[in-house]
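Novice: pasting the structure only:
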């Protein structure tokens, strides 16, 4: 079982110089709310120049994650308005960016727009606004930033500080245990274009991170130890879009960032279950499930095809989209029980696209490098040595409530198993999807995952989505294989 870490390490001097030069020398405007000052190294120690500034972002209550019940007939209207809330935040962030600082007028306008949209959501749910109380006001969250030397890292949110590094809402106490220097944030975009991240502090030398992965629990007599793998390729660039059919069905650009897709070849905002059933698939075994995740981009200053489009450059997602080197889709068992078949059209999201402002409670994705898989990071991008590839790993929830294929907040119908493999009361074990993606990132080139513009391209916002559309006989084969301790694919 993987244990989350937030360790900071030491940059190689060459990579620090590349990241800092790109971040400070680019044409994009960071949101800066105070003057910057530079200080050269006095002691001849080879440390990098320090630049201090105050940057920030917009933090809003995440309405979608707070909803516990939405009547079925109200869901289309609610989904549309939830997407509108995201659009309002993205637009407000862009206004802030143009003004180079926080503006009460922009926030006031945003909060007025949110208030009207929340009223529309309440009306769609029959006038019940009890779930929406206290969710109107967004705030400006400042982030103190530095580059080079030593410093503290601050960011909005209210996570669990003090677990060995940079936690949301924490002050980085205990985070200097892995080399300490060279992991401090700079304002702006490392590729010099978008002005909304990533920052130097978002990267860490993987060789300076201590191993942190725990051994999985030993399987009990009734456990299920097999695996089932779907070979679905690495995605067709022609299928990329900035929709999200789970969170924002029927709304184009509902994600505000670009997704890669494997498996089902008809995934868009306007797909429904019938669309998925009738579609083709990239999976060699006939698996029509859809697997999708935000693209990864090299922050190399080049323009992608979507440089002038929503979901792309218009919303701060810039640079060359990197095609994965590989994607491994593996379904695993449970150490203390057999698994039961997933229902068709079950929807699962792992990770949180808004974890930078929401806090890290749902930040489940992790980053590492090939050859260093015993070192997993949640809120840092790894810098890999020559010959090693960047990896993204997504562990999906493996317990199901036995009733629903989705829930109002897209989370309550599934859950993670405890460390010993036990599921919460009323939940049953299902095959656990683990998706591992690898990339060959160009040497000395910063990179970042696509995201909502106000999330500043932080690695902690990584996430992955899955809809089960396996034919019944294939799902039954997978379950039988896993429960009998075999390795199939």
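Specialist: Sure thing, it's come through. Keep in mind it's a predicted model, so treat the numbers as computed, not measured.
Novice: all contacts plus neighbour counts: C-alpha atoms, from now on.
Specialist: Will do.
Novice: What ranges does the stretch 151-300 of the chain have for its helices?
Specialist: For the stretch 151-300 of the chain, the helices defined by DSSP state H, counting those that start in this stretch cover 273-278.
Novice: And the stretch 1-150 of the chain, by the same measure?
Specialist: Along the stretch 1-150 of the chain, counting by DSSP H, counting those that start in this stretch, helices occupy 13-25, 63-66, 75-99, 104-124.
Novice: just how off-centre is the first one within its chain?
Specialist: Averaging C-alpha positions (Cα atoms, centre = their mean, to the nearest Å) puts helix 13-25 24 Å from its chain's average.
Novice: How about the third one?
Specialist: Going by Cα atoms, centre = their mean, the spacing between the C-alpha centre of helix 75-99 and its chain's C-alpha centre is 18 Å.
Novice: Got another one to weigh against that:
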């Protein structure tokens, strides 16, 4: 995974990022633009106001990258470049959407004829290139790629519909079902019906309906799989701090290597201190680490949480920060507990060095909940209530907790896959890995915060908190995700495996 110096094909589109563009990794995503200001500008006529409120606020494009599960290794560099070009095209379309409000108000067909139509044509060219590059490398492309060039526009008042769609699977194997939406089990303070638009300090979420009083949610945590004979009951804990060094960046070296601001939102980092867009395996191996045990140079990173209280932070004028709708005061964790656990059904094998795992999906608003793995709760409630699609409002004396349980089954061969998912999988409800997959130590993380709970008043949320994300994803709770690259040295990894398999508690 060397340094990517490949030039983008559309430098103009790349420059558009600086103008509040929203990039969606992998060529898929909803692209958001706030039109409410134009509806109330000075000198706006009633007719203009009416037209503006009906204008397209998002552009929804199918996620091409998630369909590419069998890209030959020697084609991946070129394919990644083409996916980056798809992202640049969406960026250019978003920029045009945001700068042609008057034309859209005058001409109901403007978006289709001048934005969506050209975008479809441009995407078709790149998708054809992807197919050609895969074919040249001896691979075969899924036929579904042929239908992924078209994008659709959605008015602002419809962008919050359909958030709860999606099945639950991961790479063809079973994964933990997301916690039921609190809106289905809670009796009360939703208030979202009294709020218009996309909400949030930057106009792109969250909404009042994205929060729920956790004391009014029914218990929904399923029982863990029962450990059978031959299972592995030990644990291994690594202590890597809480990002006291304030290492932040908006890169994503797993999904977008070599692309600055590839994540389009800010990450906290613990462990490896050399993680950026241009890091490779050699970089990781030579890096310093915040972990107490220097044999663990793994990188653990997750999107920050911010309080939307009207203030800003250091990145208010930066790409990935305020320019892309990630606003408010960054809240660093008070505790970051990192623990590896065993399998209910079998012994675990060592993770391969430089194994990459992403858990959750930053784009559930686009992709549905198939890969969602967000778990939000409050201290004192974690064993009773876990939320996927809403943020908790915690009672006095309790505070917000995010937890992650990573995929614990590995295909035995690959440290990554073309869509960054199919080389690992979740065990089923009984703890079994699918045929051909091996149980590995399961990474679990628990992030504890200390900020004051938000309040709901007259259907409005005050001091809302939200996870950083693509602005088009509307800061939904379900978009939470976490990333890991294994850089344990061999001796420490073997210690971890032996400890877990022998039922011990080790550090």
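Specialist: Good, I have the coordinates. None of the values given here were measured: they were computed from a predicted structure.
Novice: what's the TM-score for these two chains?
Specialist: The TM-score (TM-score structural alignment, normalised by the length of the first structure) is 0.81; 430 aligned residues with a Cα RMSD of 2.9 Å.
Novice: Out of the helices of the stretch 1-150 of the first structure, which gets nearest to residue 372 of the first structure?
Specialist: Of all these, helix 13-25 sits nearest to residue 372 of the first structure, with 19.0 Å by Cα to Cα.
Novice: Relative to the second structure, which residues correspond to that closest one?
Specialist: For helix 13-25 of the first structure, there is no aligned range in the second structure, judged by TM-score structural alignment.
Novice: list the contacts for the corresponding residue of the second structure for residue 409 of the first structure?
Specialist: Here residue 409 of the first structure is matched to residue 419 in the second structure, going by TM-score structural alignment. Residue 419 of the second structure is in contact with 65-69, counting by Cα atoms under 8 Å, 6 or more residues apart in numbering.
Novice: coming back round to it: including mean neighbour count, could the helices of the stretch 1-150 of the first structure go into CSV?
Specialist: Converted to CSV, these look like this (neighbours: other Cα atoms under 10 Å):
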stretch, mean neighbour count
helix 13-25, 19
helix 63-66, 16
helix 75-99, 20
helix 104-124, 17
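Novice: among those helices, which is nearest residue 460 of the first structure?
Specialist: Short answer: helix 63-66, nearest of those by Cα to Cα, at 16.8 Å.
Novice: Average separation of that closest one from the aligned part of the second structure, please.
Specialist: When the second structure is superposed, helix 63-66 of the first structure averages 1.0 Å from its matched positions, counting by mean Cα distance after the TM-score superposition for the first structure.
Novice: How far does that helix sit from its chain's centre?
Specialist: With Cα atoms, centre = their mean, you get 17 Å for helix 63-66 of the first structure.
Novice: does residue 291 of the first structure really touch residue 261, like I thought?
Specialist: Yes. If you go by Cα atoms under 8 Å, residue 291 of the first structure and residue 261 touch, sitting 5.8 Å apart.
Novice: Show me which of those two is the more surrounded one.
Specialist: Taking other Cα atoms under 10 Å, residue 291 of the first structure and residue 261 do not tie; residue 261 has more neighbours (28 against 22).
Novice: Show the contacting residues for that one.
Specialist: By Cα under 8 Å, 6+ apart, the contact set of residue 261 of the first structure is 234-236, 239-240, 267, 290-293.
Novice: Which entries within those meet the buried criterion?
Specialist: The neighbour count (16 or more other Cα atoms under 10 Å) marks 234-235, 240, 267, 290-293 as buried among the contacts of residue 261 of the first structure.
Novice: now these in CSV, with distance to residue 337 of the first structure?
Specialist: Below are these laid out as CSV (distance: Cα to Cα, whole Å):
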residue, distance to residue 337 of the first structure
234, 32
235, 34
240, 38
267, 33
290, 27
291, 26
292, 29
293, 30
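Novice: From those, pick the one nearest residue 364 of the first structure.
Specialist: Taking these together and measuring to residue 364 of the first structure by Cα to Cα, the closest member is residue 293, at 13.3 Å.
Novice: What does the closest one correspond to in the second structure?
Specialist: Checking TM-score structural alignment: residue 293 of the first structure goes with residue 302.
Novice: surely that match meets residue 268?
Specialist: Yes. Residue 302 of the second structure lies in contact with residue 268 (Cα under 8 Å); the separation is 5.5 Å.
Novice: if we can go back for a sec, so which helix or strand takes in the residue nearest to the match of residue 293 of the first structure when sequence neighbours are not counted?
Specialist: Of all residues not flanking residue 302 of the second structure in the chain, residue 482 sits nearest, at 4.8 Å (Cα to Cα, 6 or more residues apart in numbering). Secondary structure assignment for residue 482 of the second structure, by DSSP states H and E: strand 481-485.
Novice: rewinding a little: so which two of the contacts of residue 261 of the first structure are the farthest from each other?
Specialist: Of all pairs in these, the most separated under Cα to Cα is 234 and 267 at 15.1 Å.
Novice: returning to that earlier point: so which of the helices of the stretch 1-150 of the first structure is nearest residue 382 of the first structure?
Specialist: helix 13-25 (11.7 Å).
Novice: what's in contact with the closest one?
Specialist: 48, 147-148, 182, 186-192, 199-200, 444-446.
Novice: repeat that for 7 Å
Specialist: Helix 13-25 of the first structure is contacted from outside by 188-192, 200, 444, 446, using Cα atoms under 7 Å, 6 or more residues apart in numbering.
Novice: The residue nearest to residue 302 of the second structure - how many residues pack around it?
Specialist: The number of residues packed near residue 482 of the second structure is 22, by other Cα under 10 Å.
Novice: surely it meets residue 361?
Specialist: No. Using Cα atoms under 7 Å, residue 482 of the second structure is not in contact with residue 361; the gap is 8.7 Å.
Novice: any common contacting residues for these two?
Specialist: Going by Cα under 7 Å, 6+ apart, no residue sits against residue 482 of the second structure while also sitting against residue 361.
Novice: just checking, residue 242 of the first structure touches residue 257?
Specialist: Yes. If you go by Cα under 7 Å, residue 242 of the first structure and residue 257 touch, sitting 5.0 Å apart.
Novice: Quick check: neighbours shared by these two?
Specialist: Common neighbours of residue 242 of the first structure and residue 257 (Cα under 7 Å, 6+ apart) are residue 311.
Novice: ok, residue 256 of the first structure to residue 294 of the first structure distance?
Specialist: Relative to residue 294 of the first structure, residue 256 of the first structure is positioned 10 Å away (Cα to Cα, to the nearest Å).
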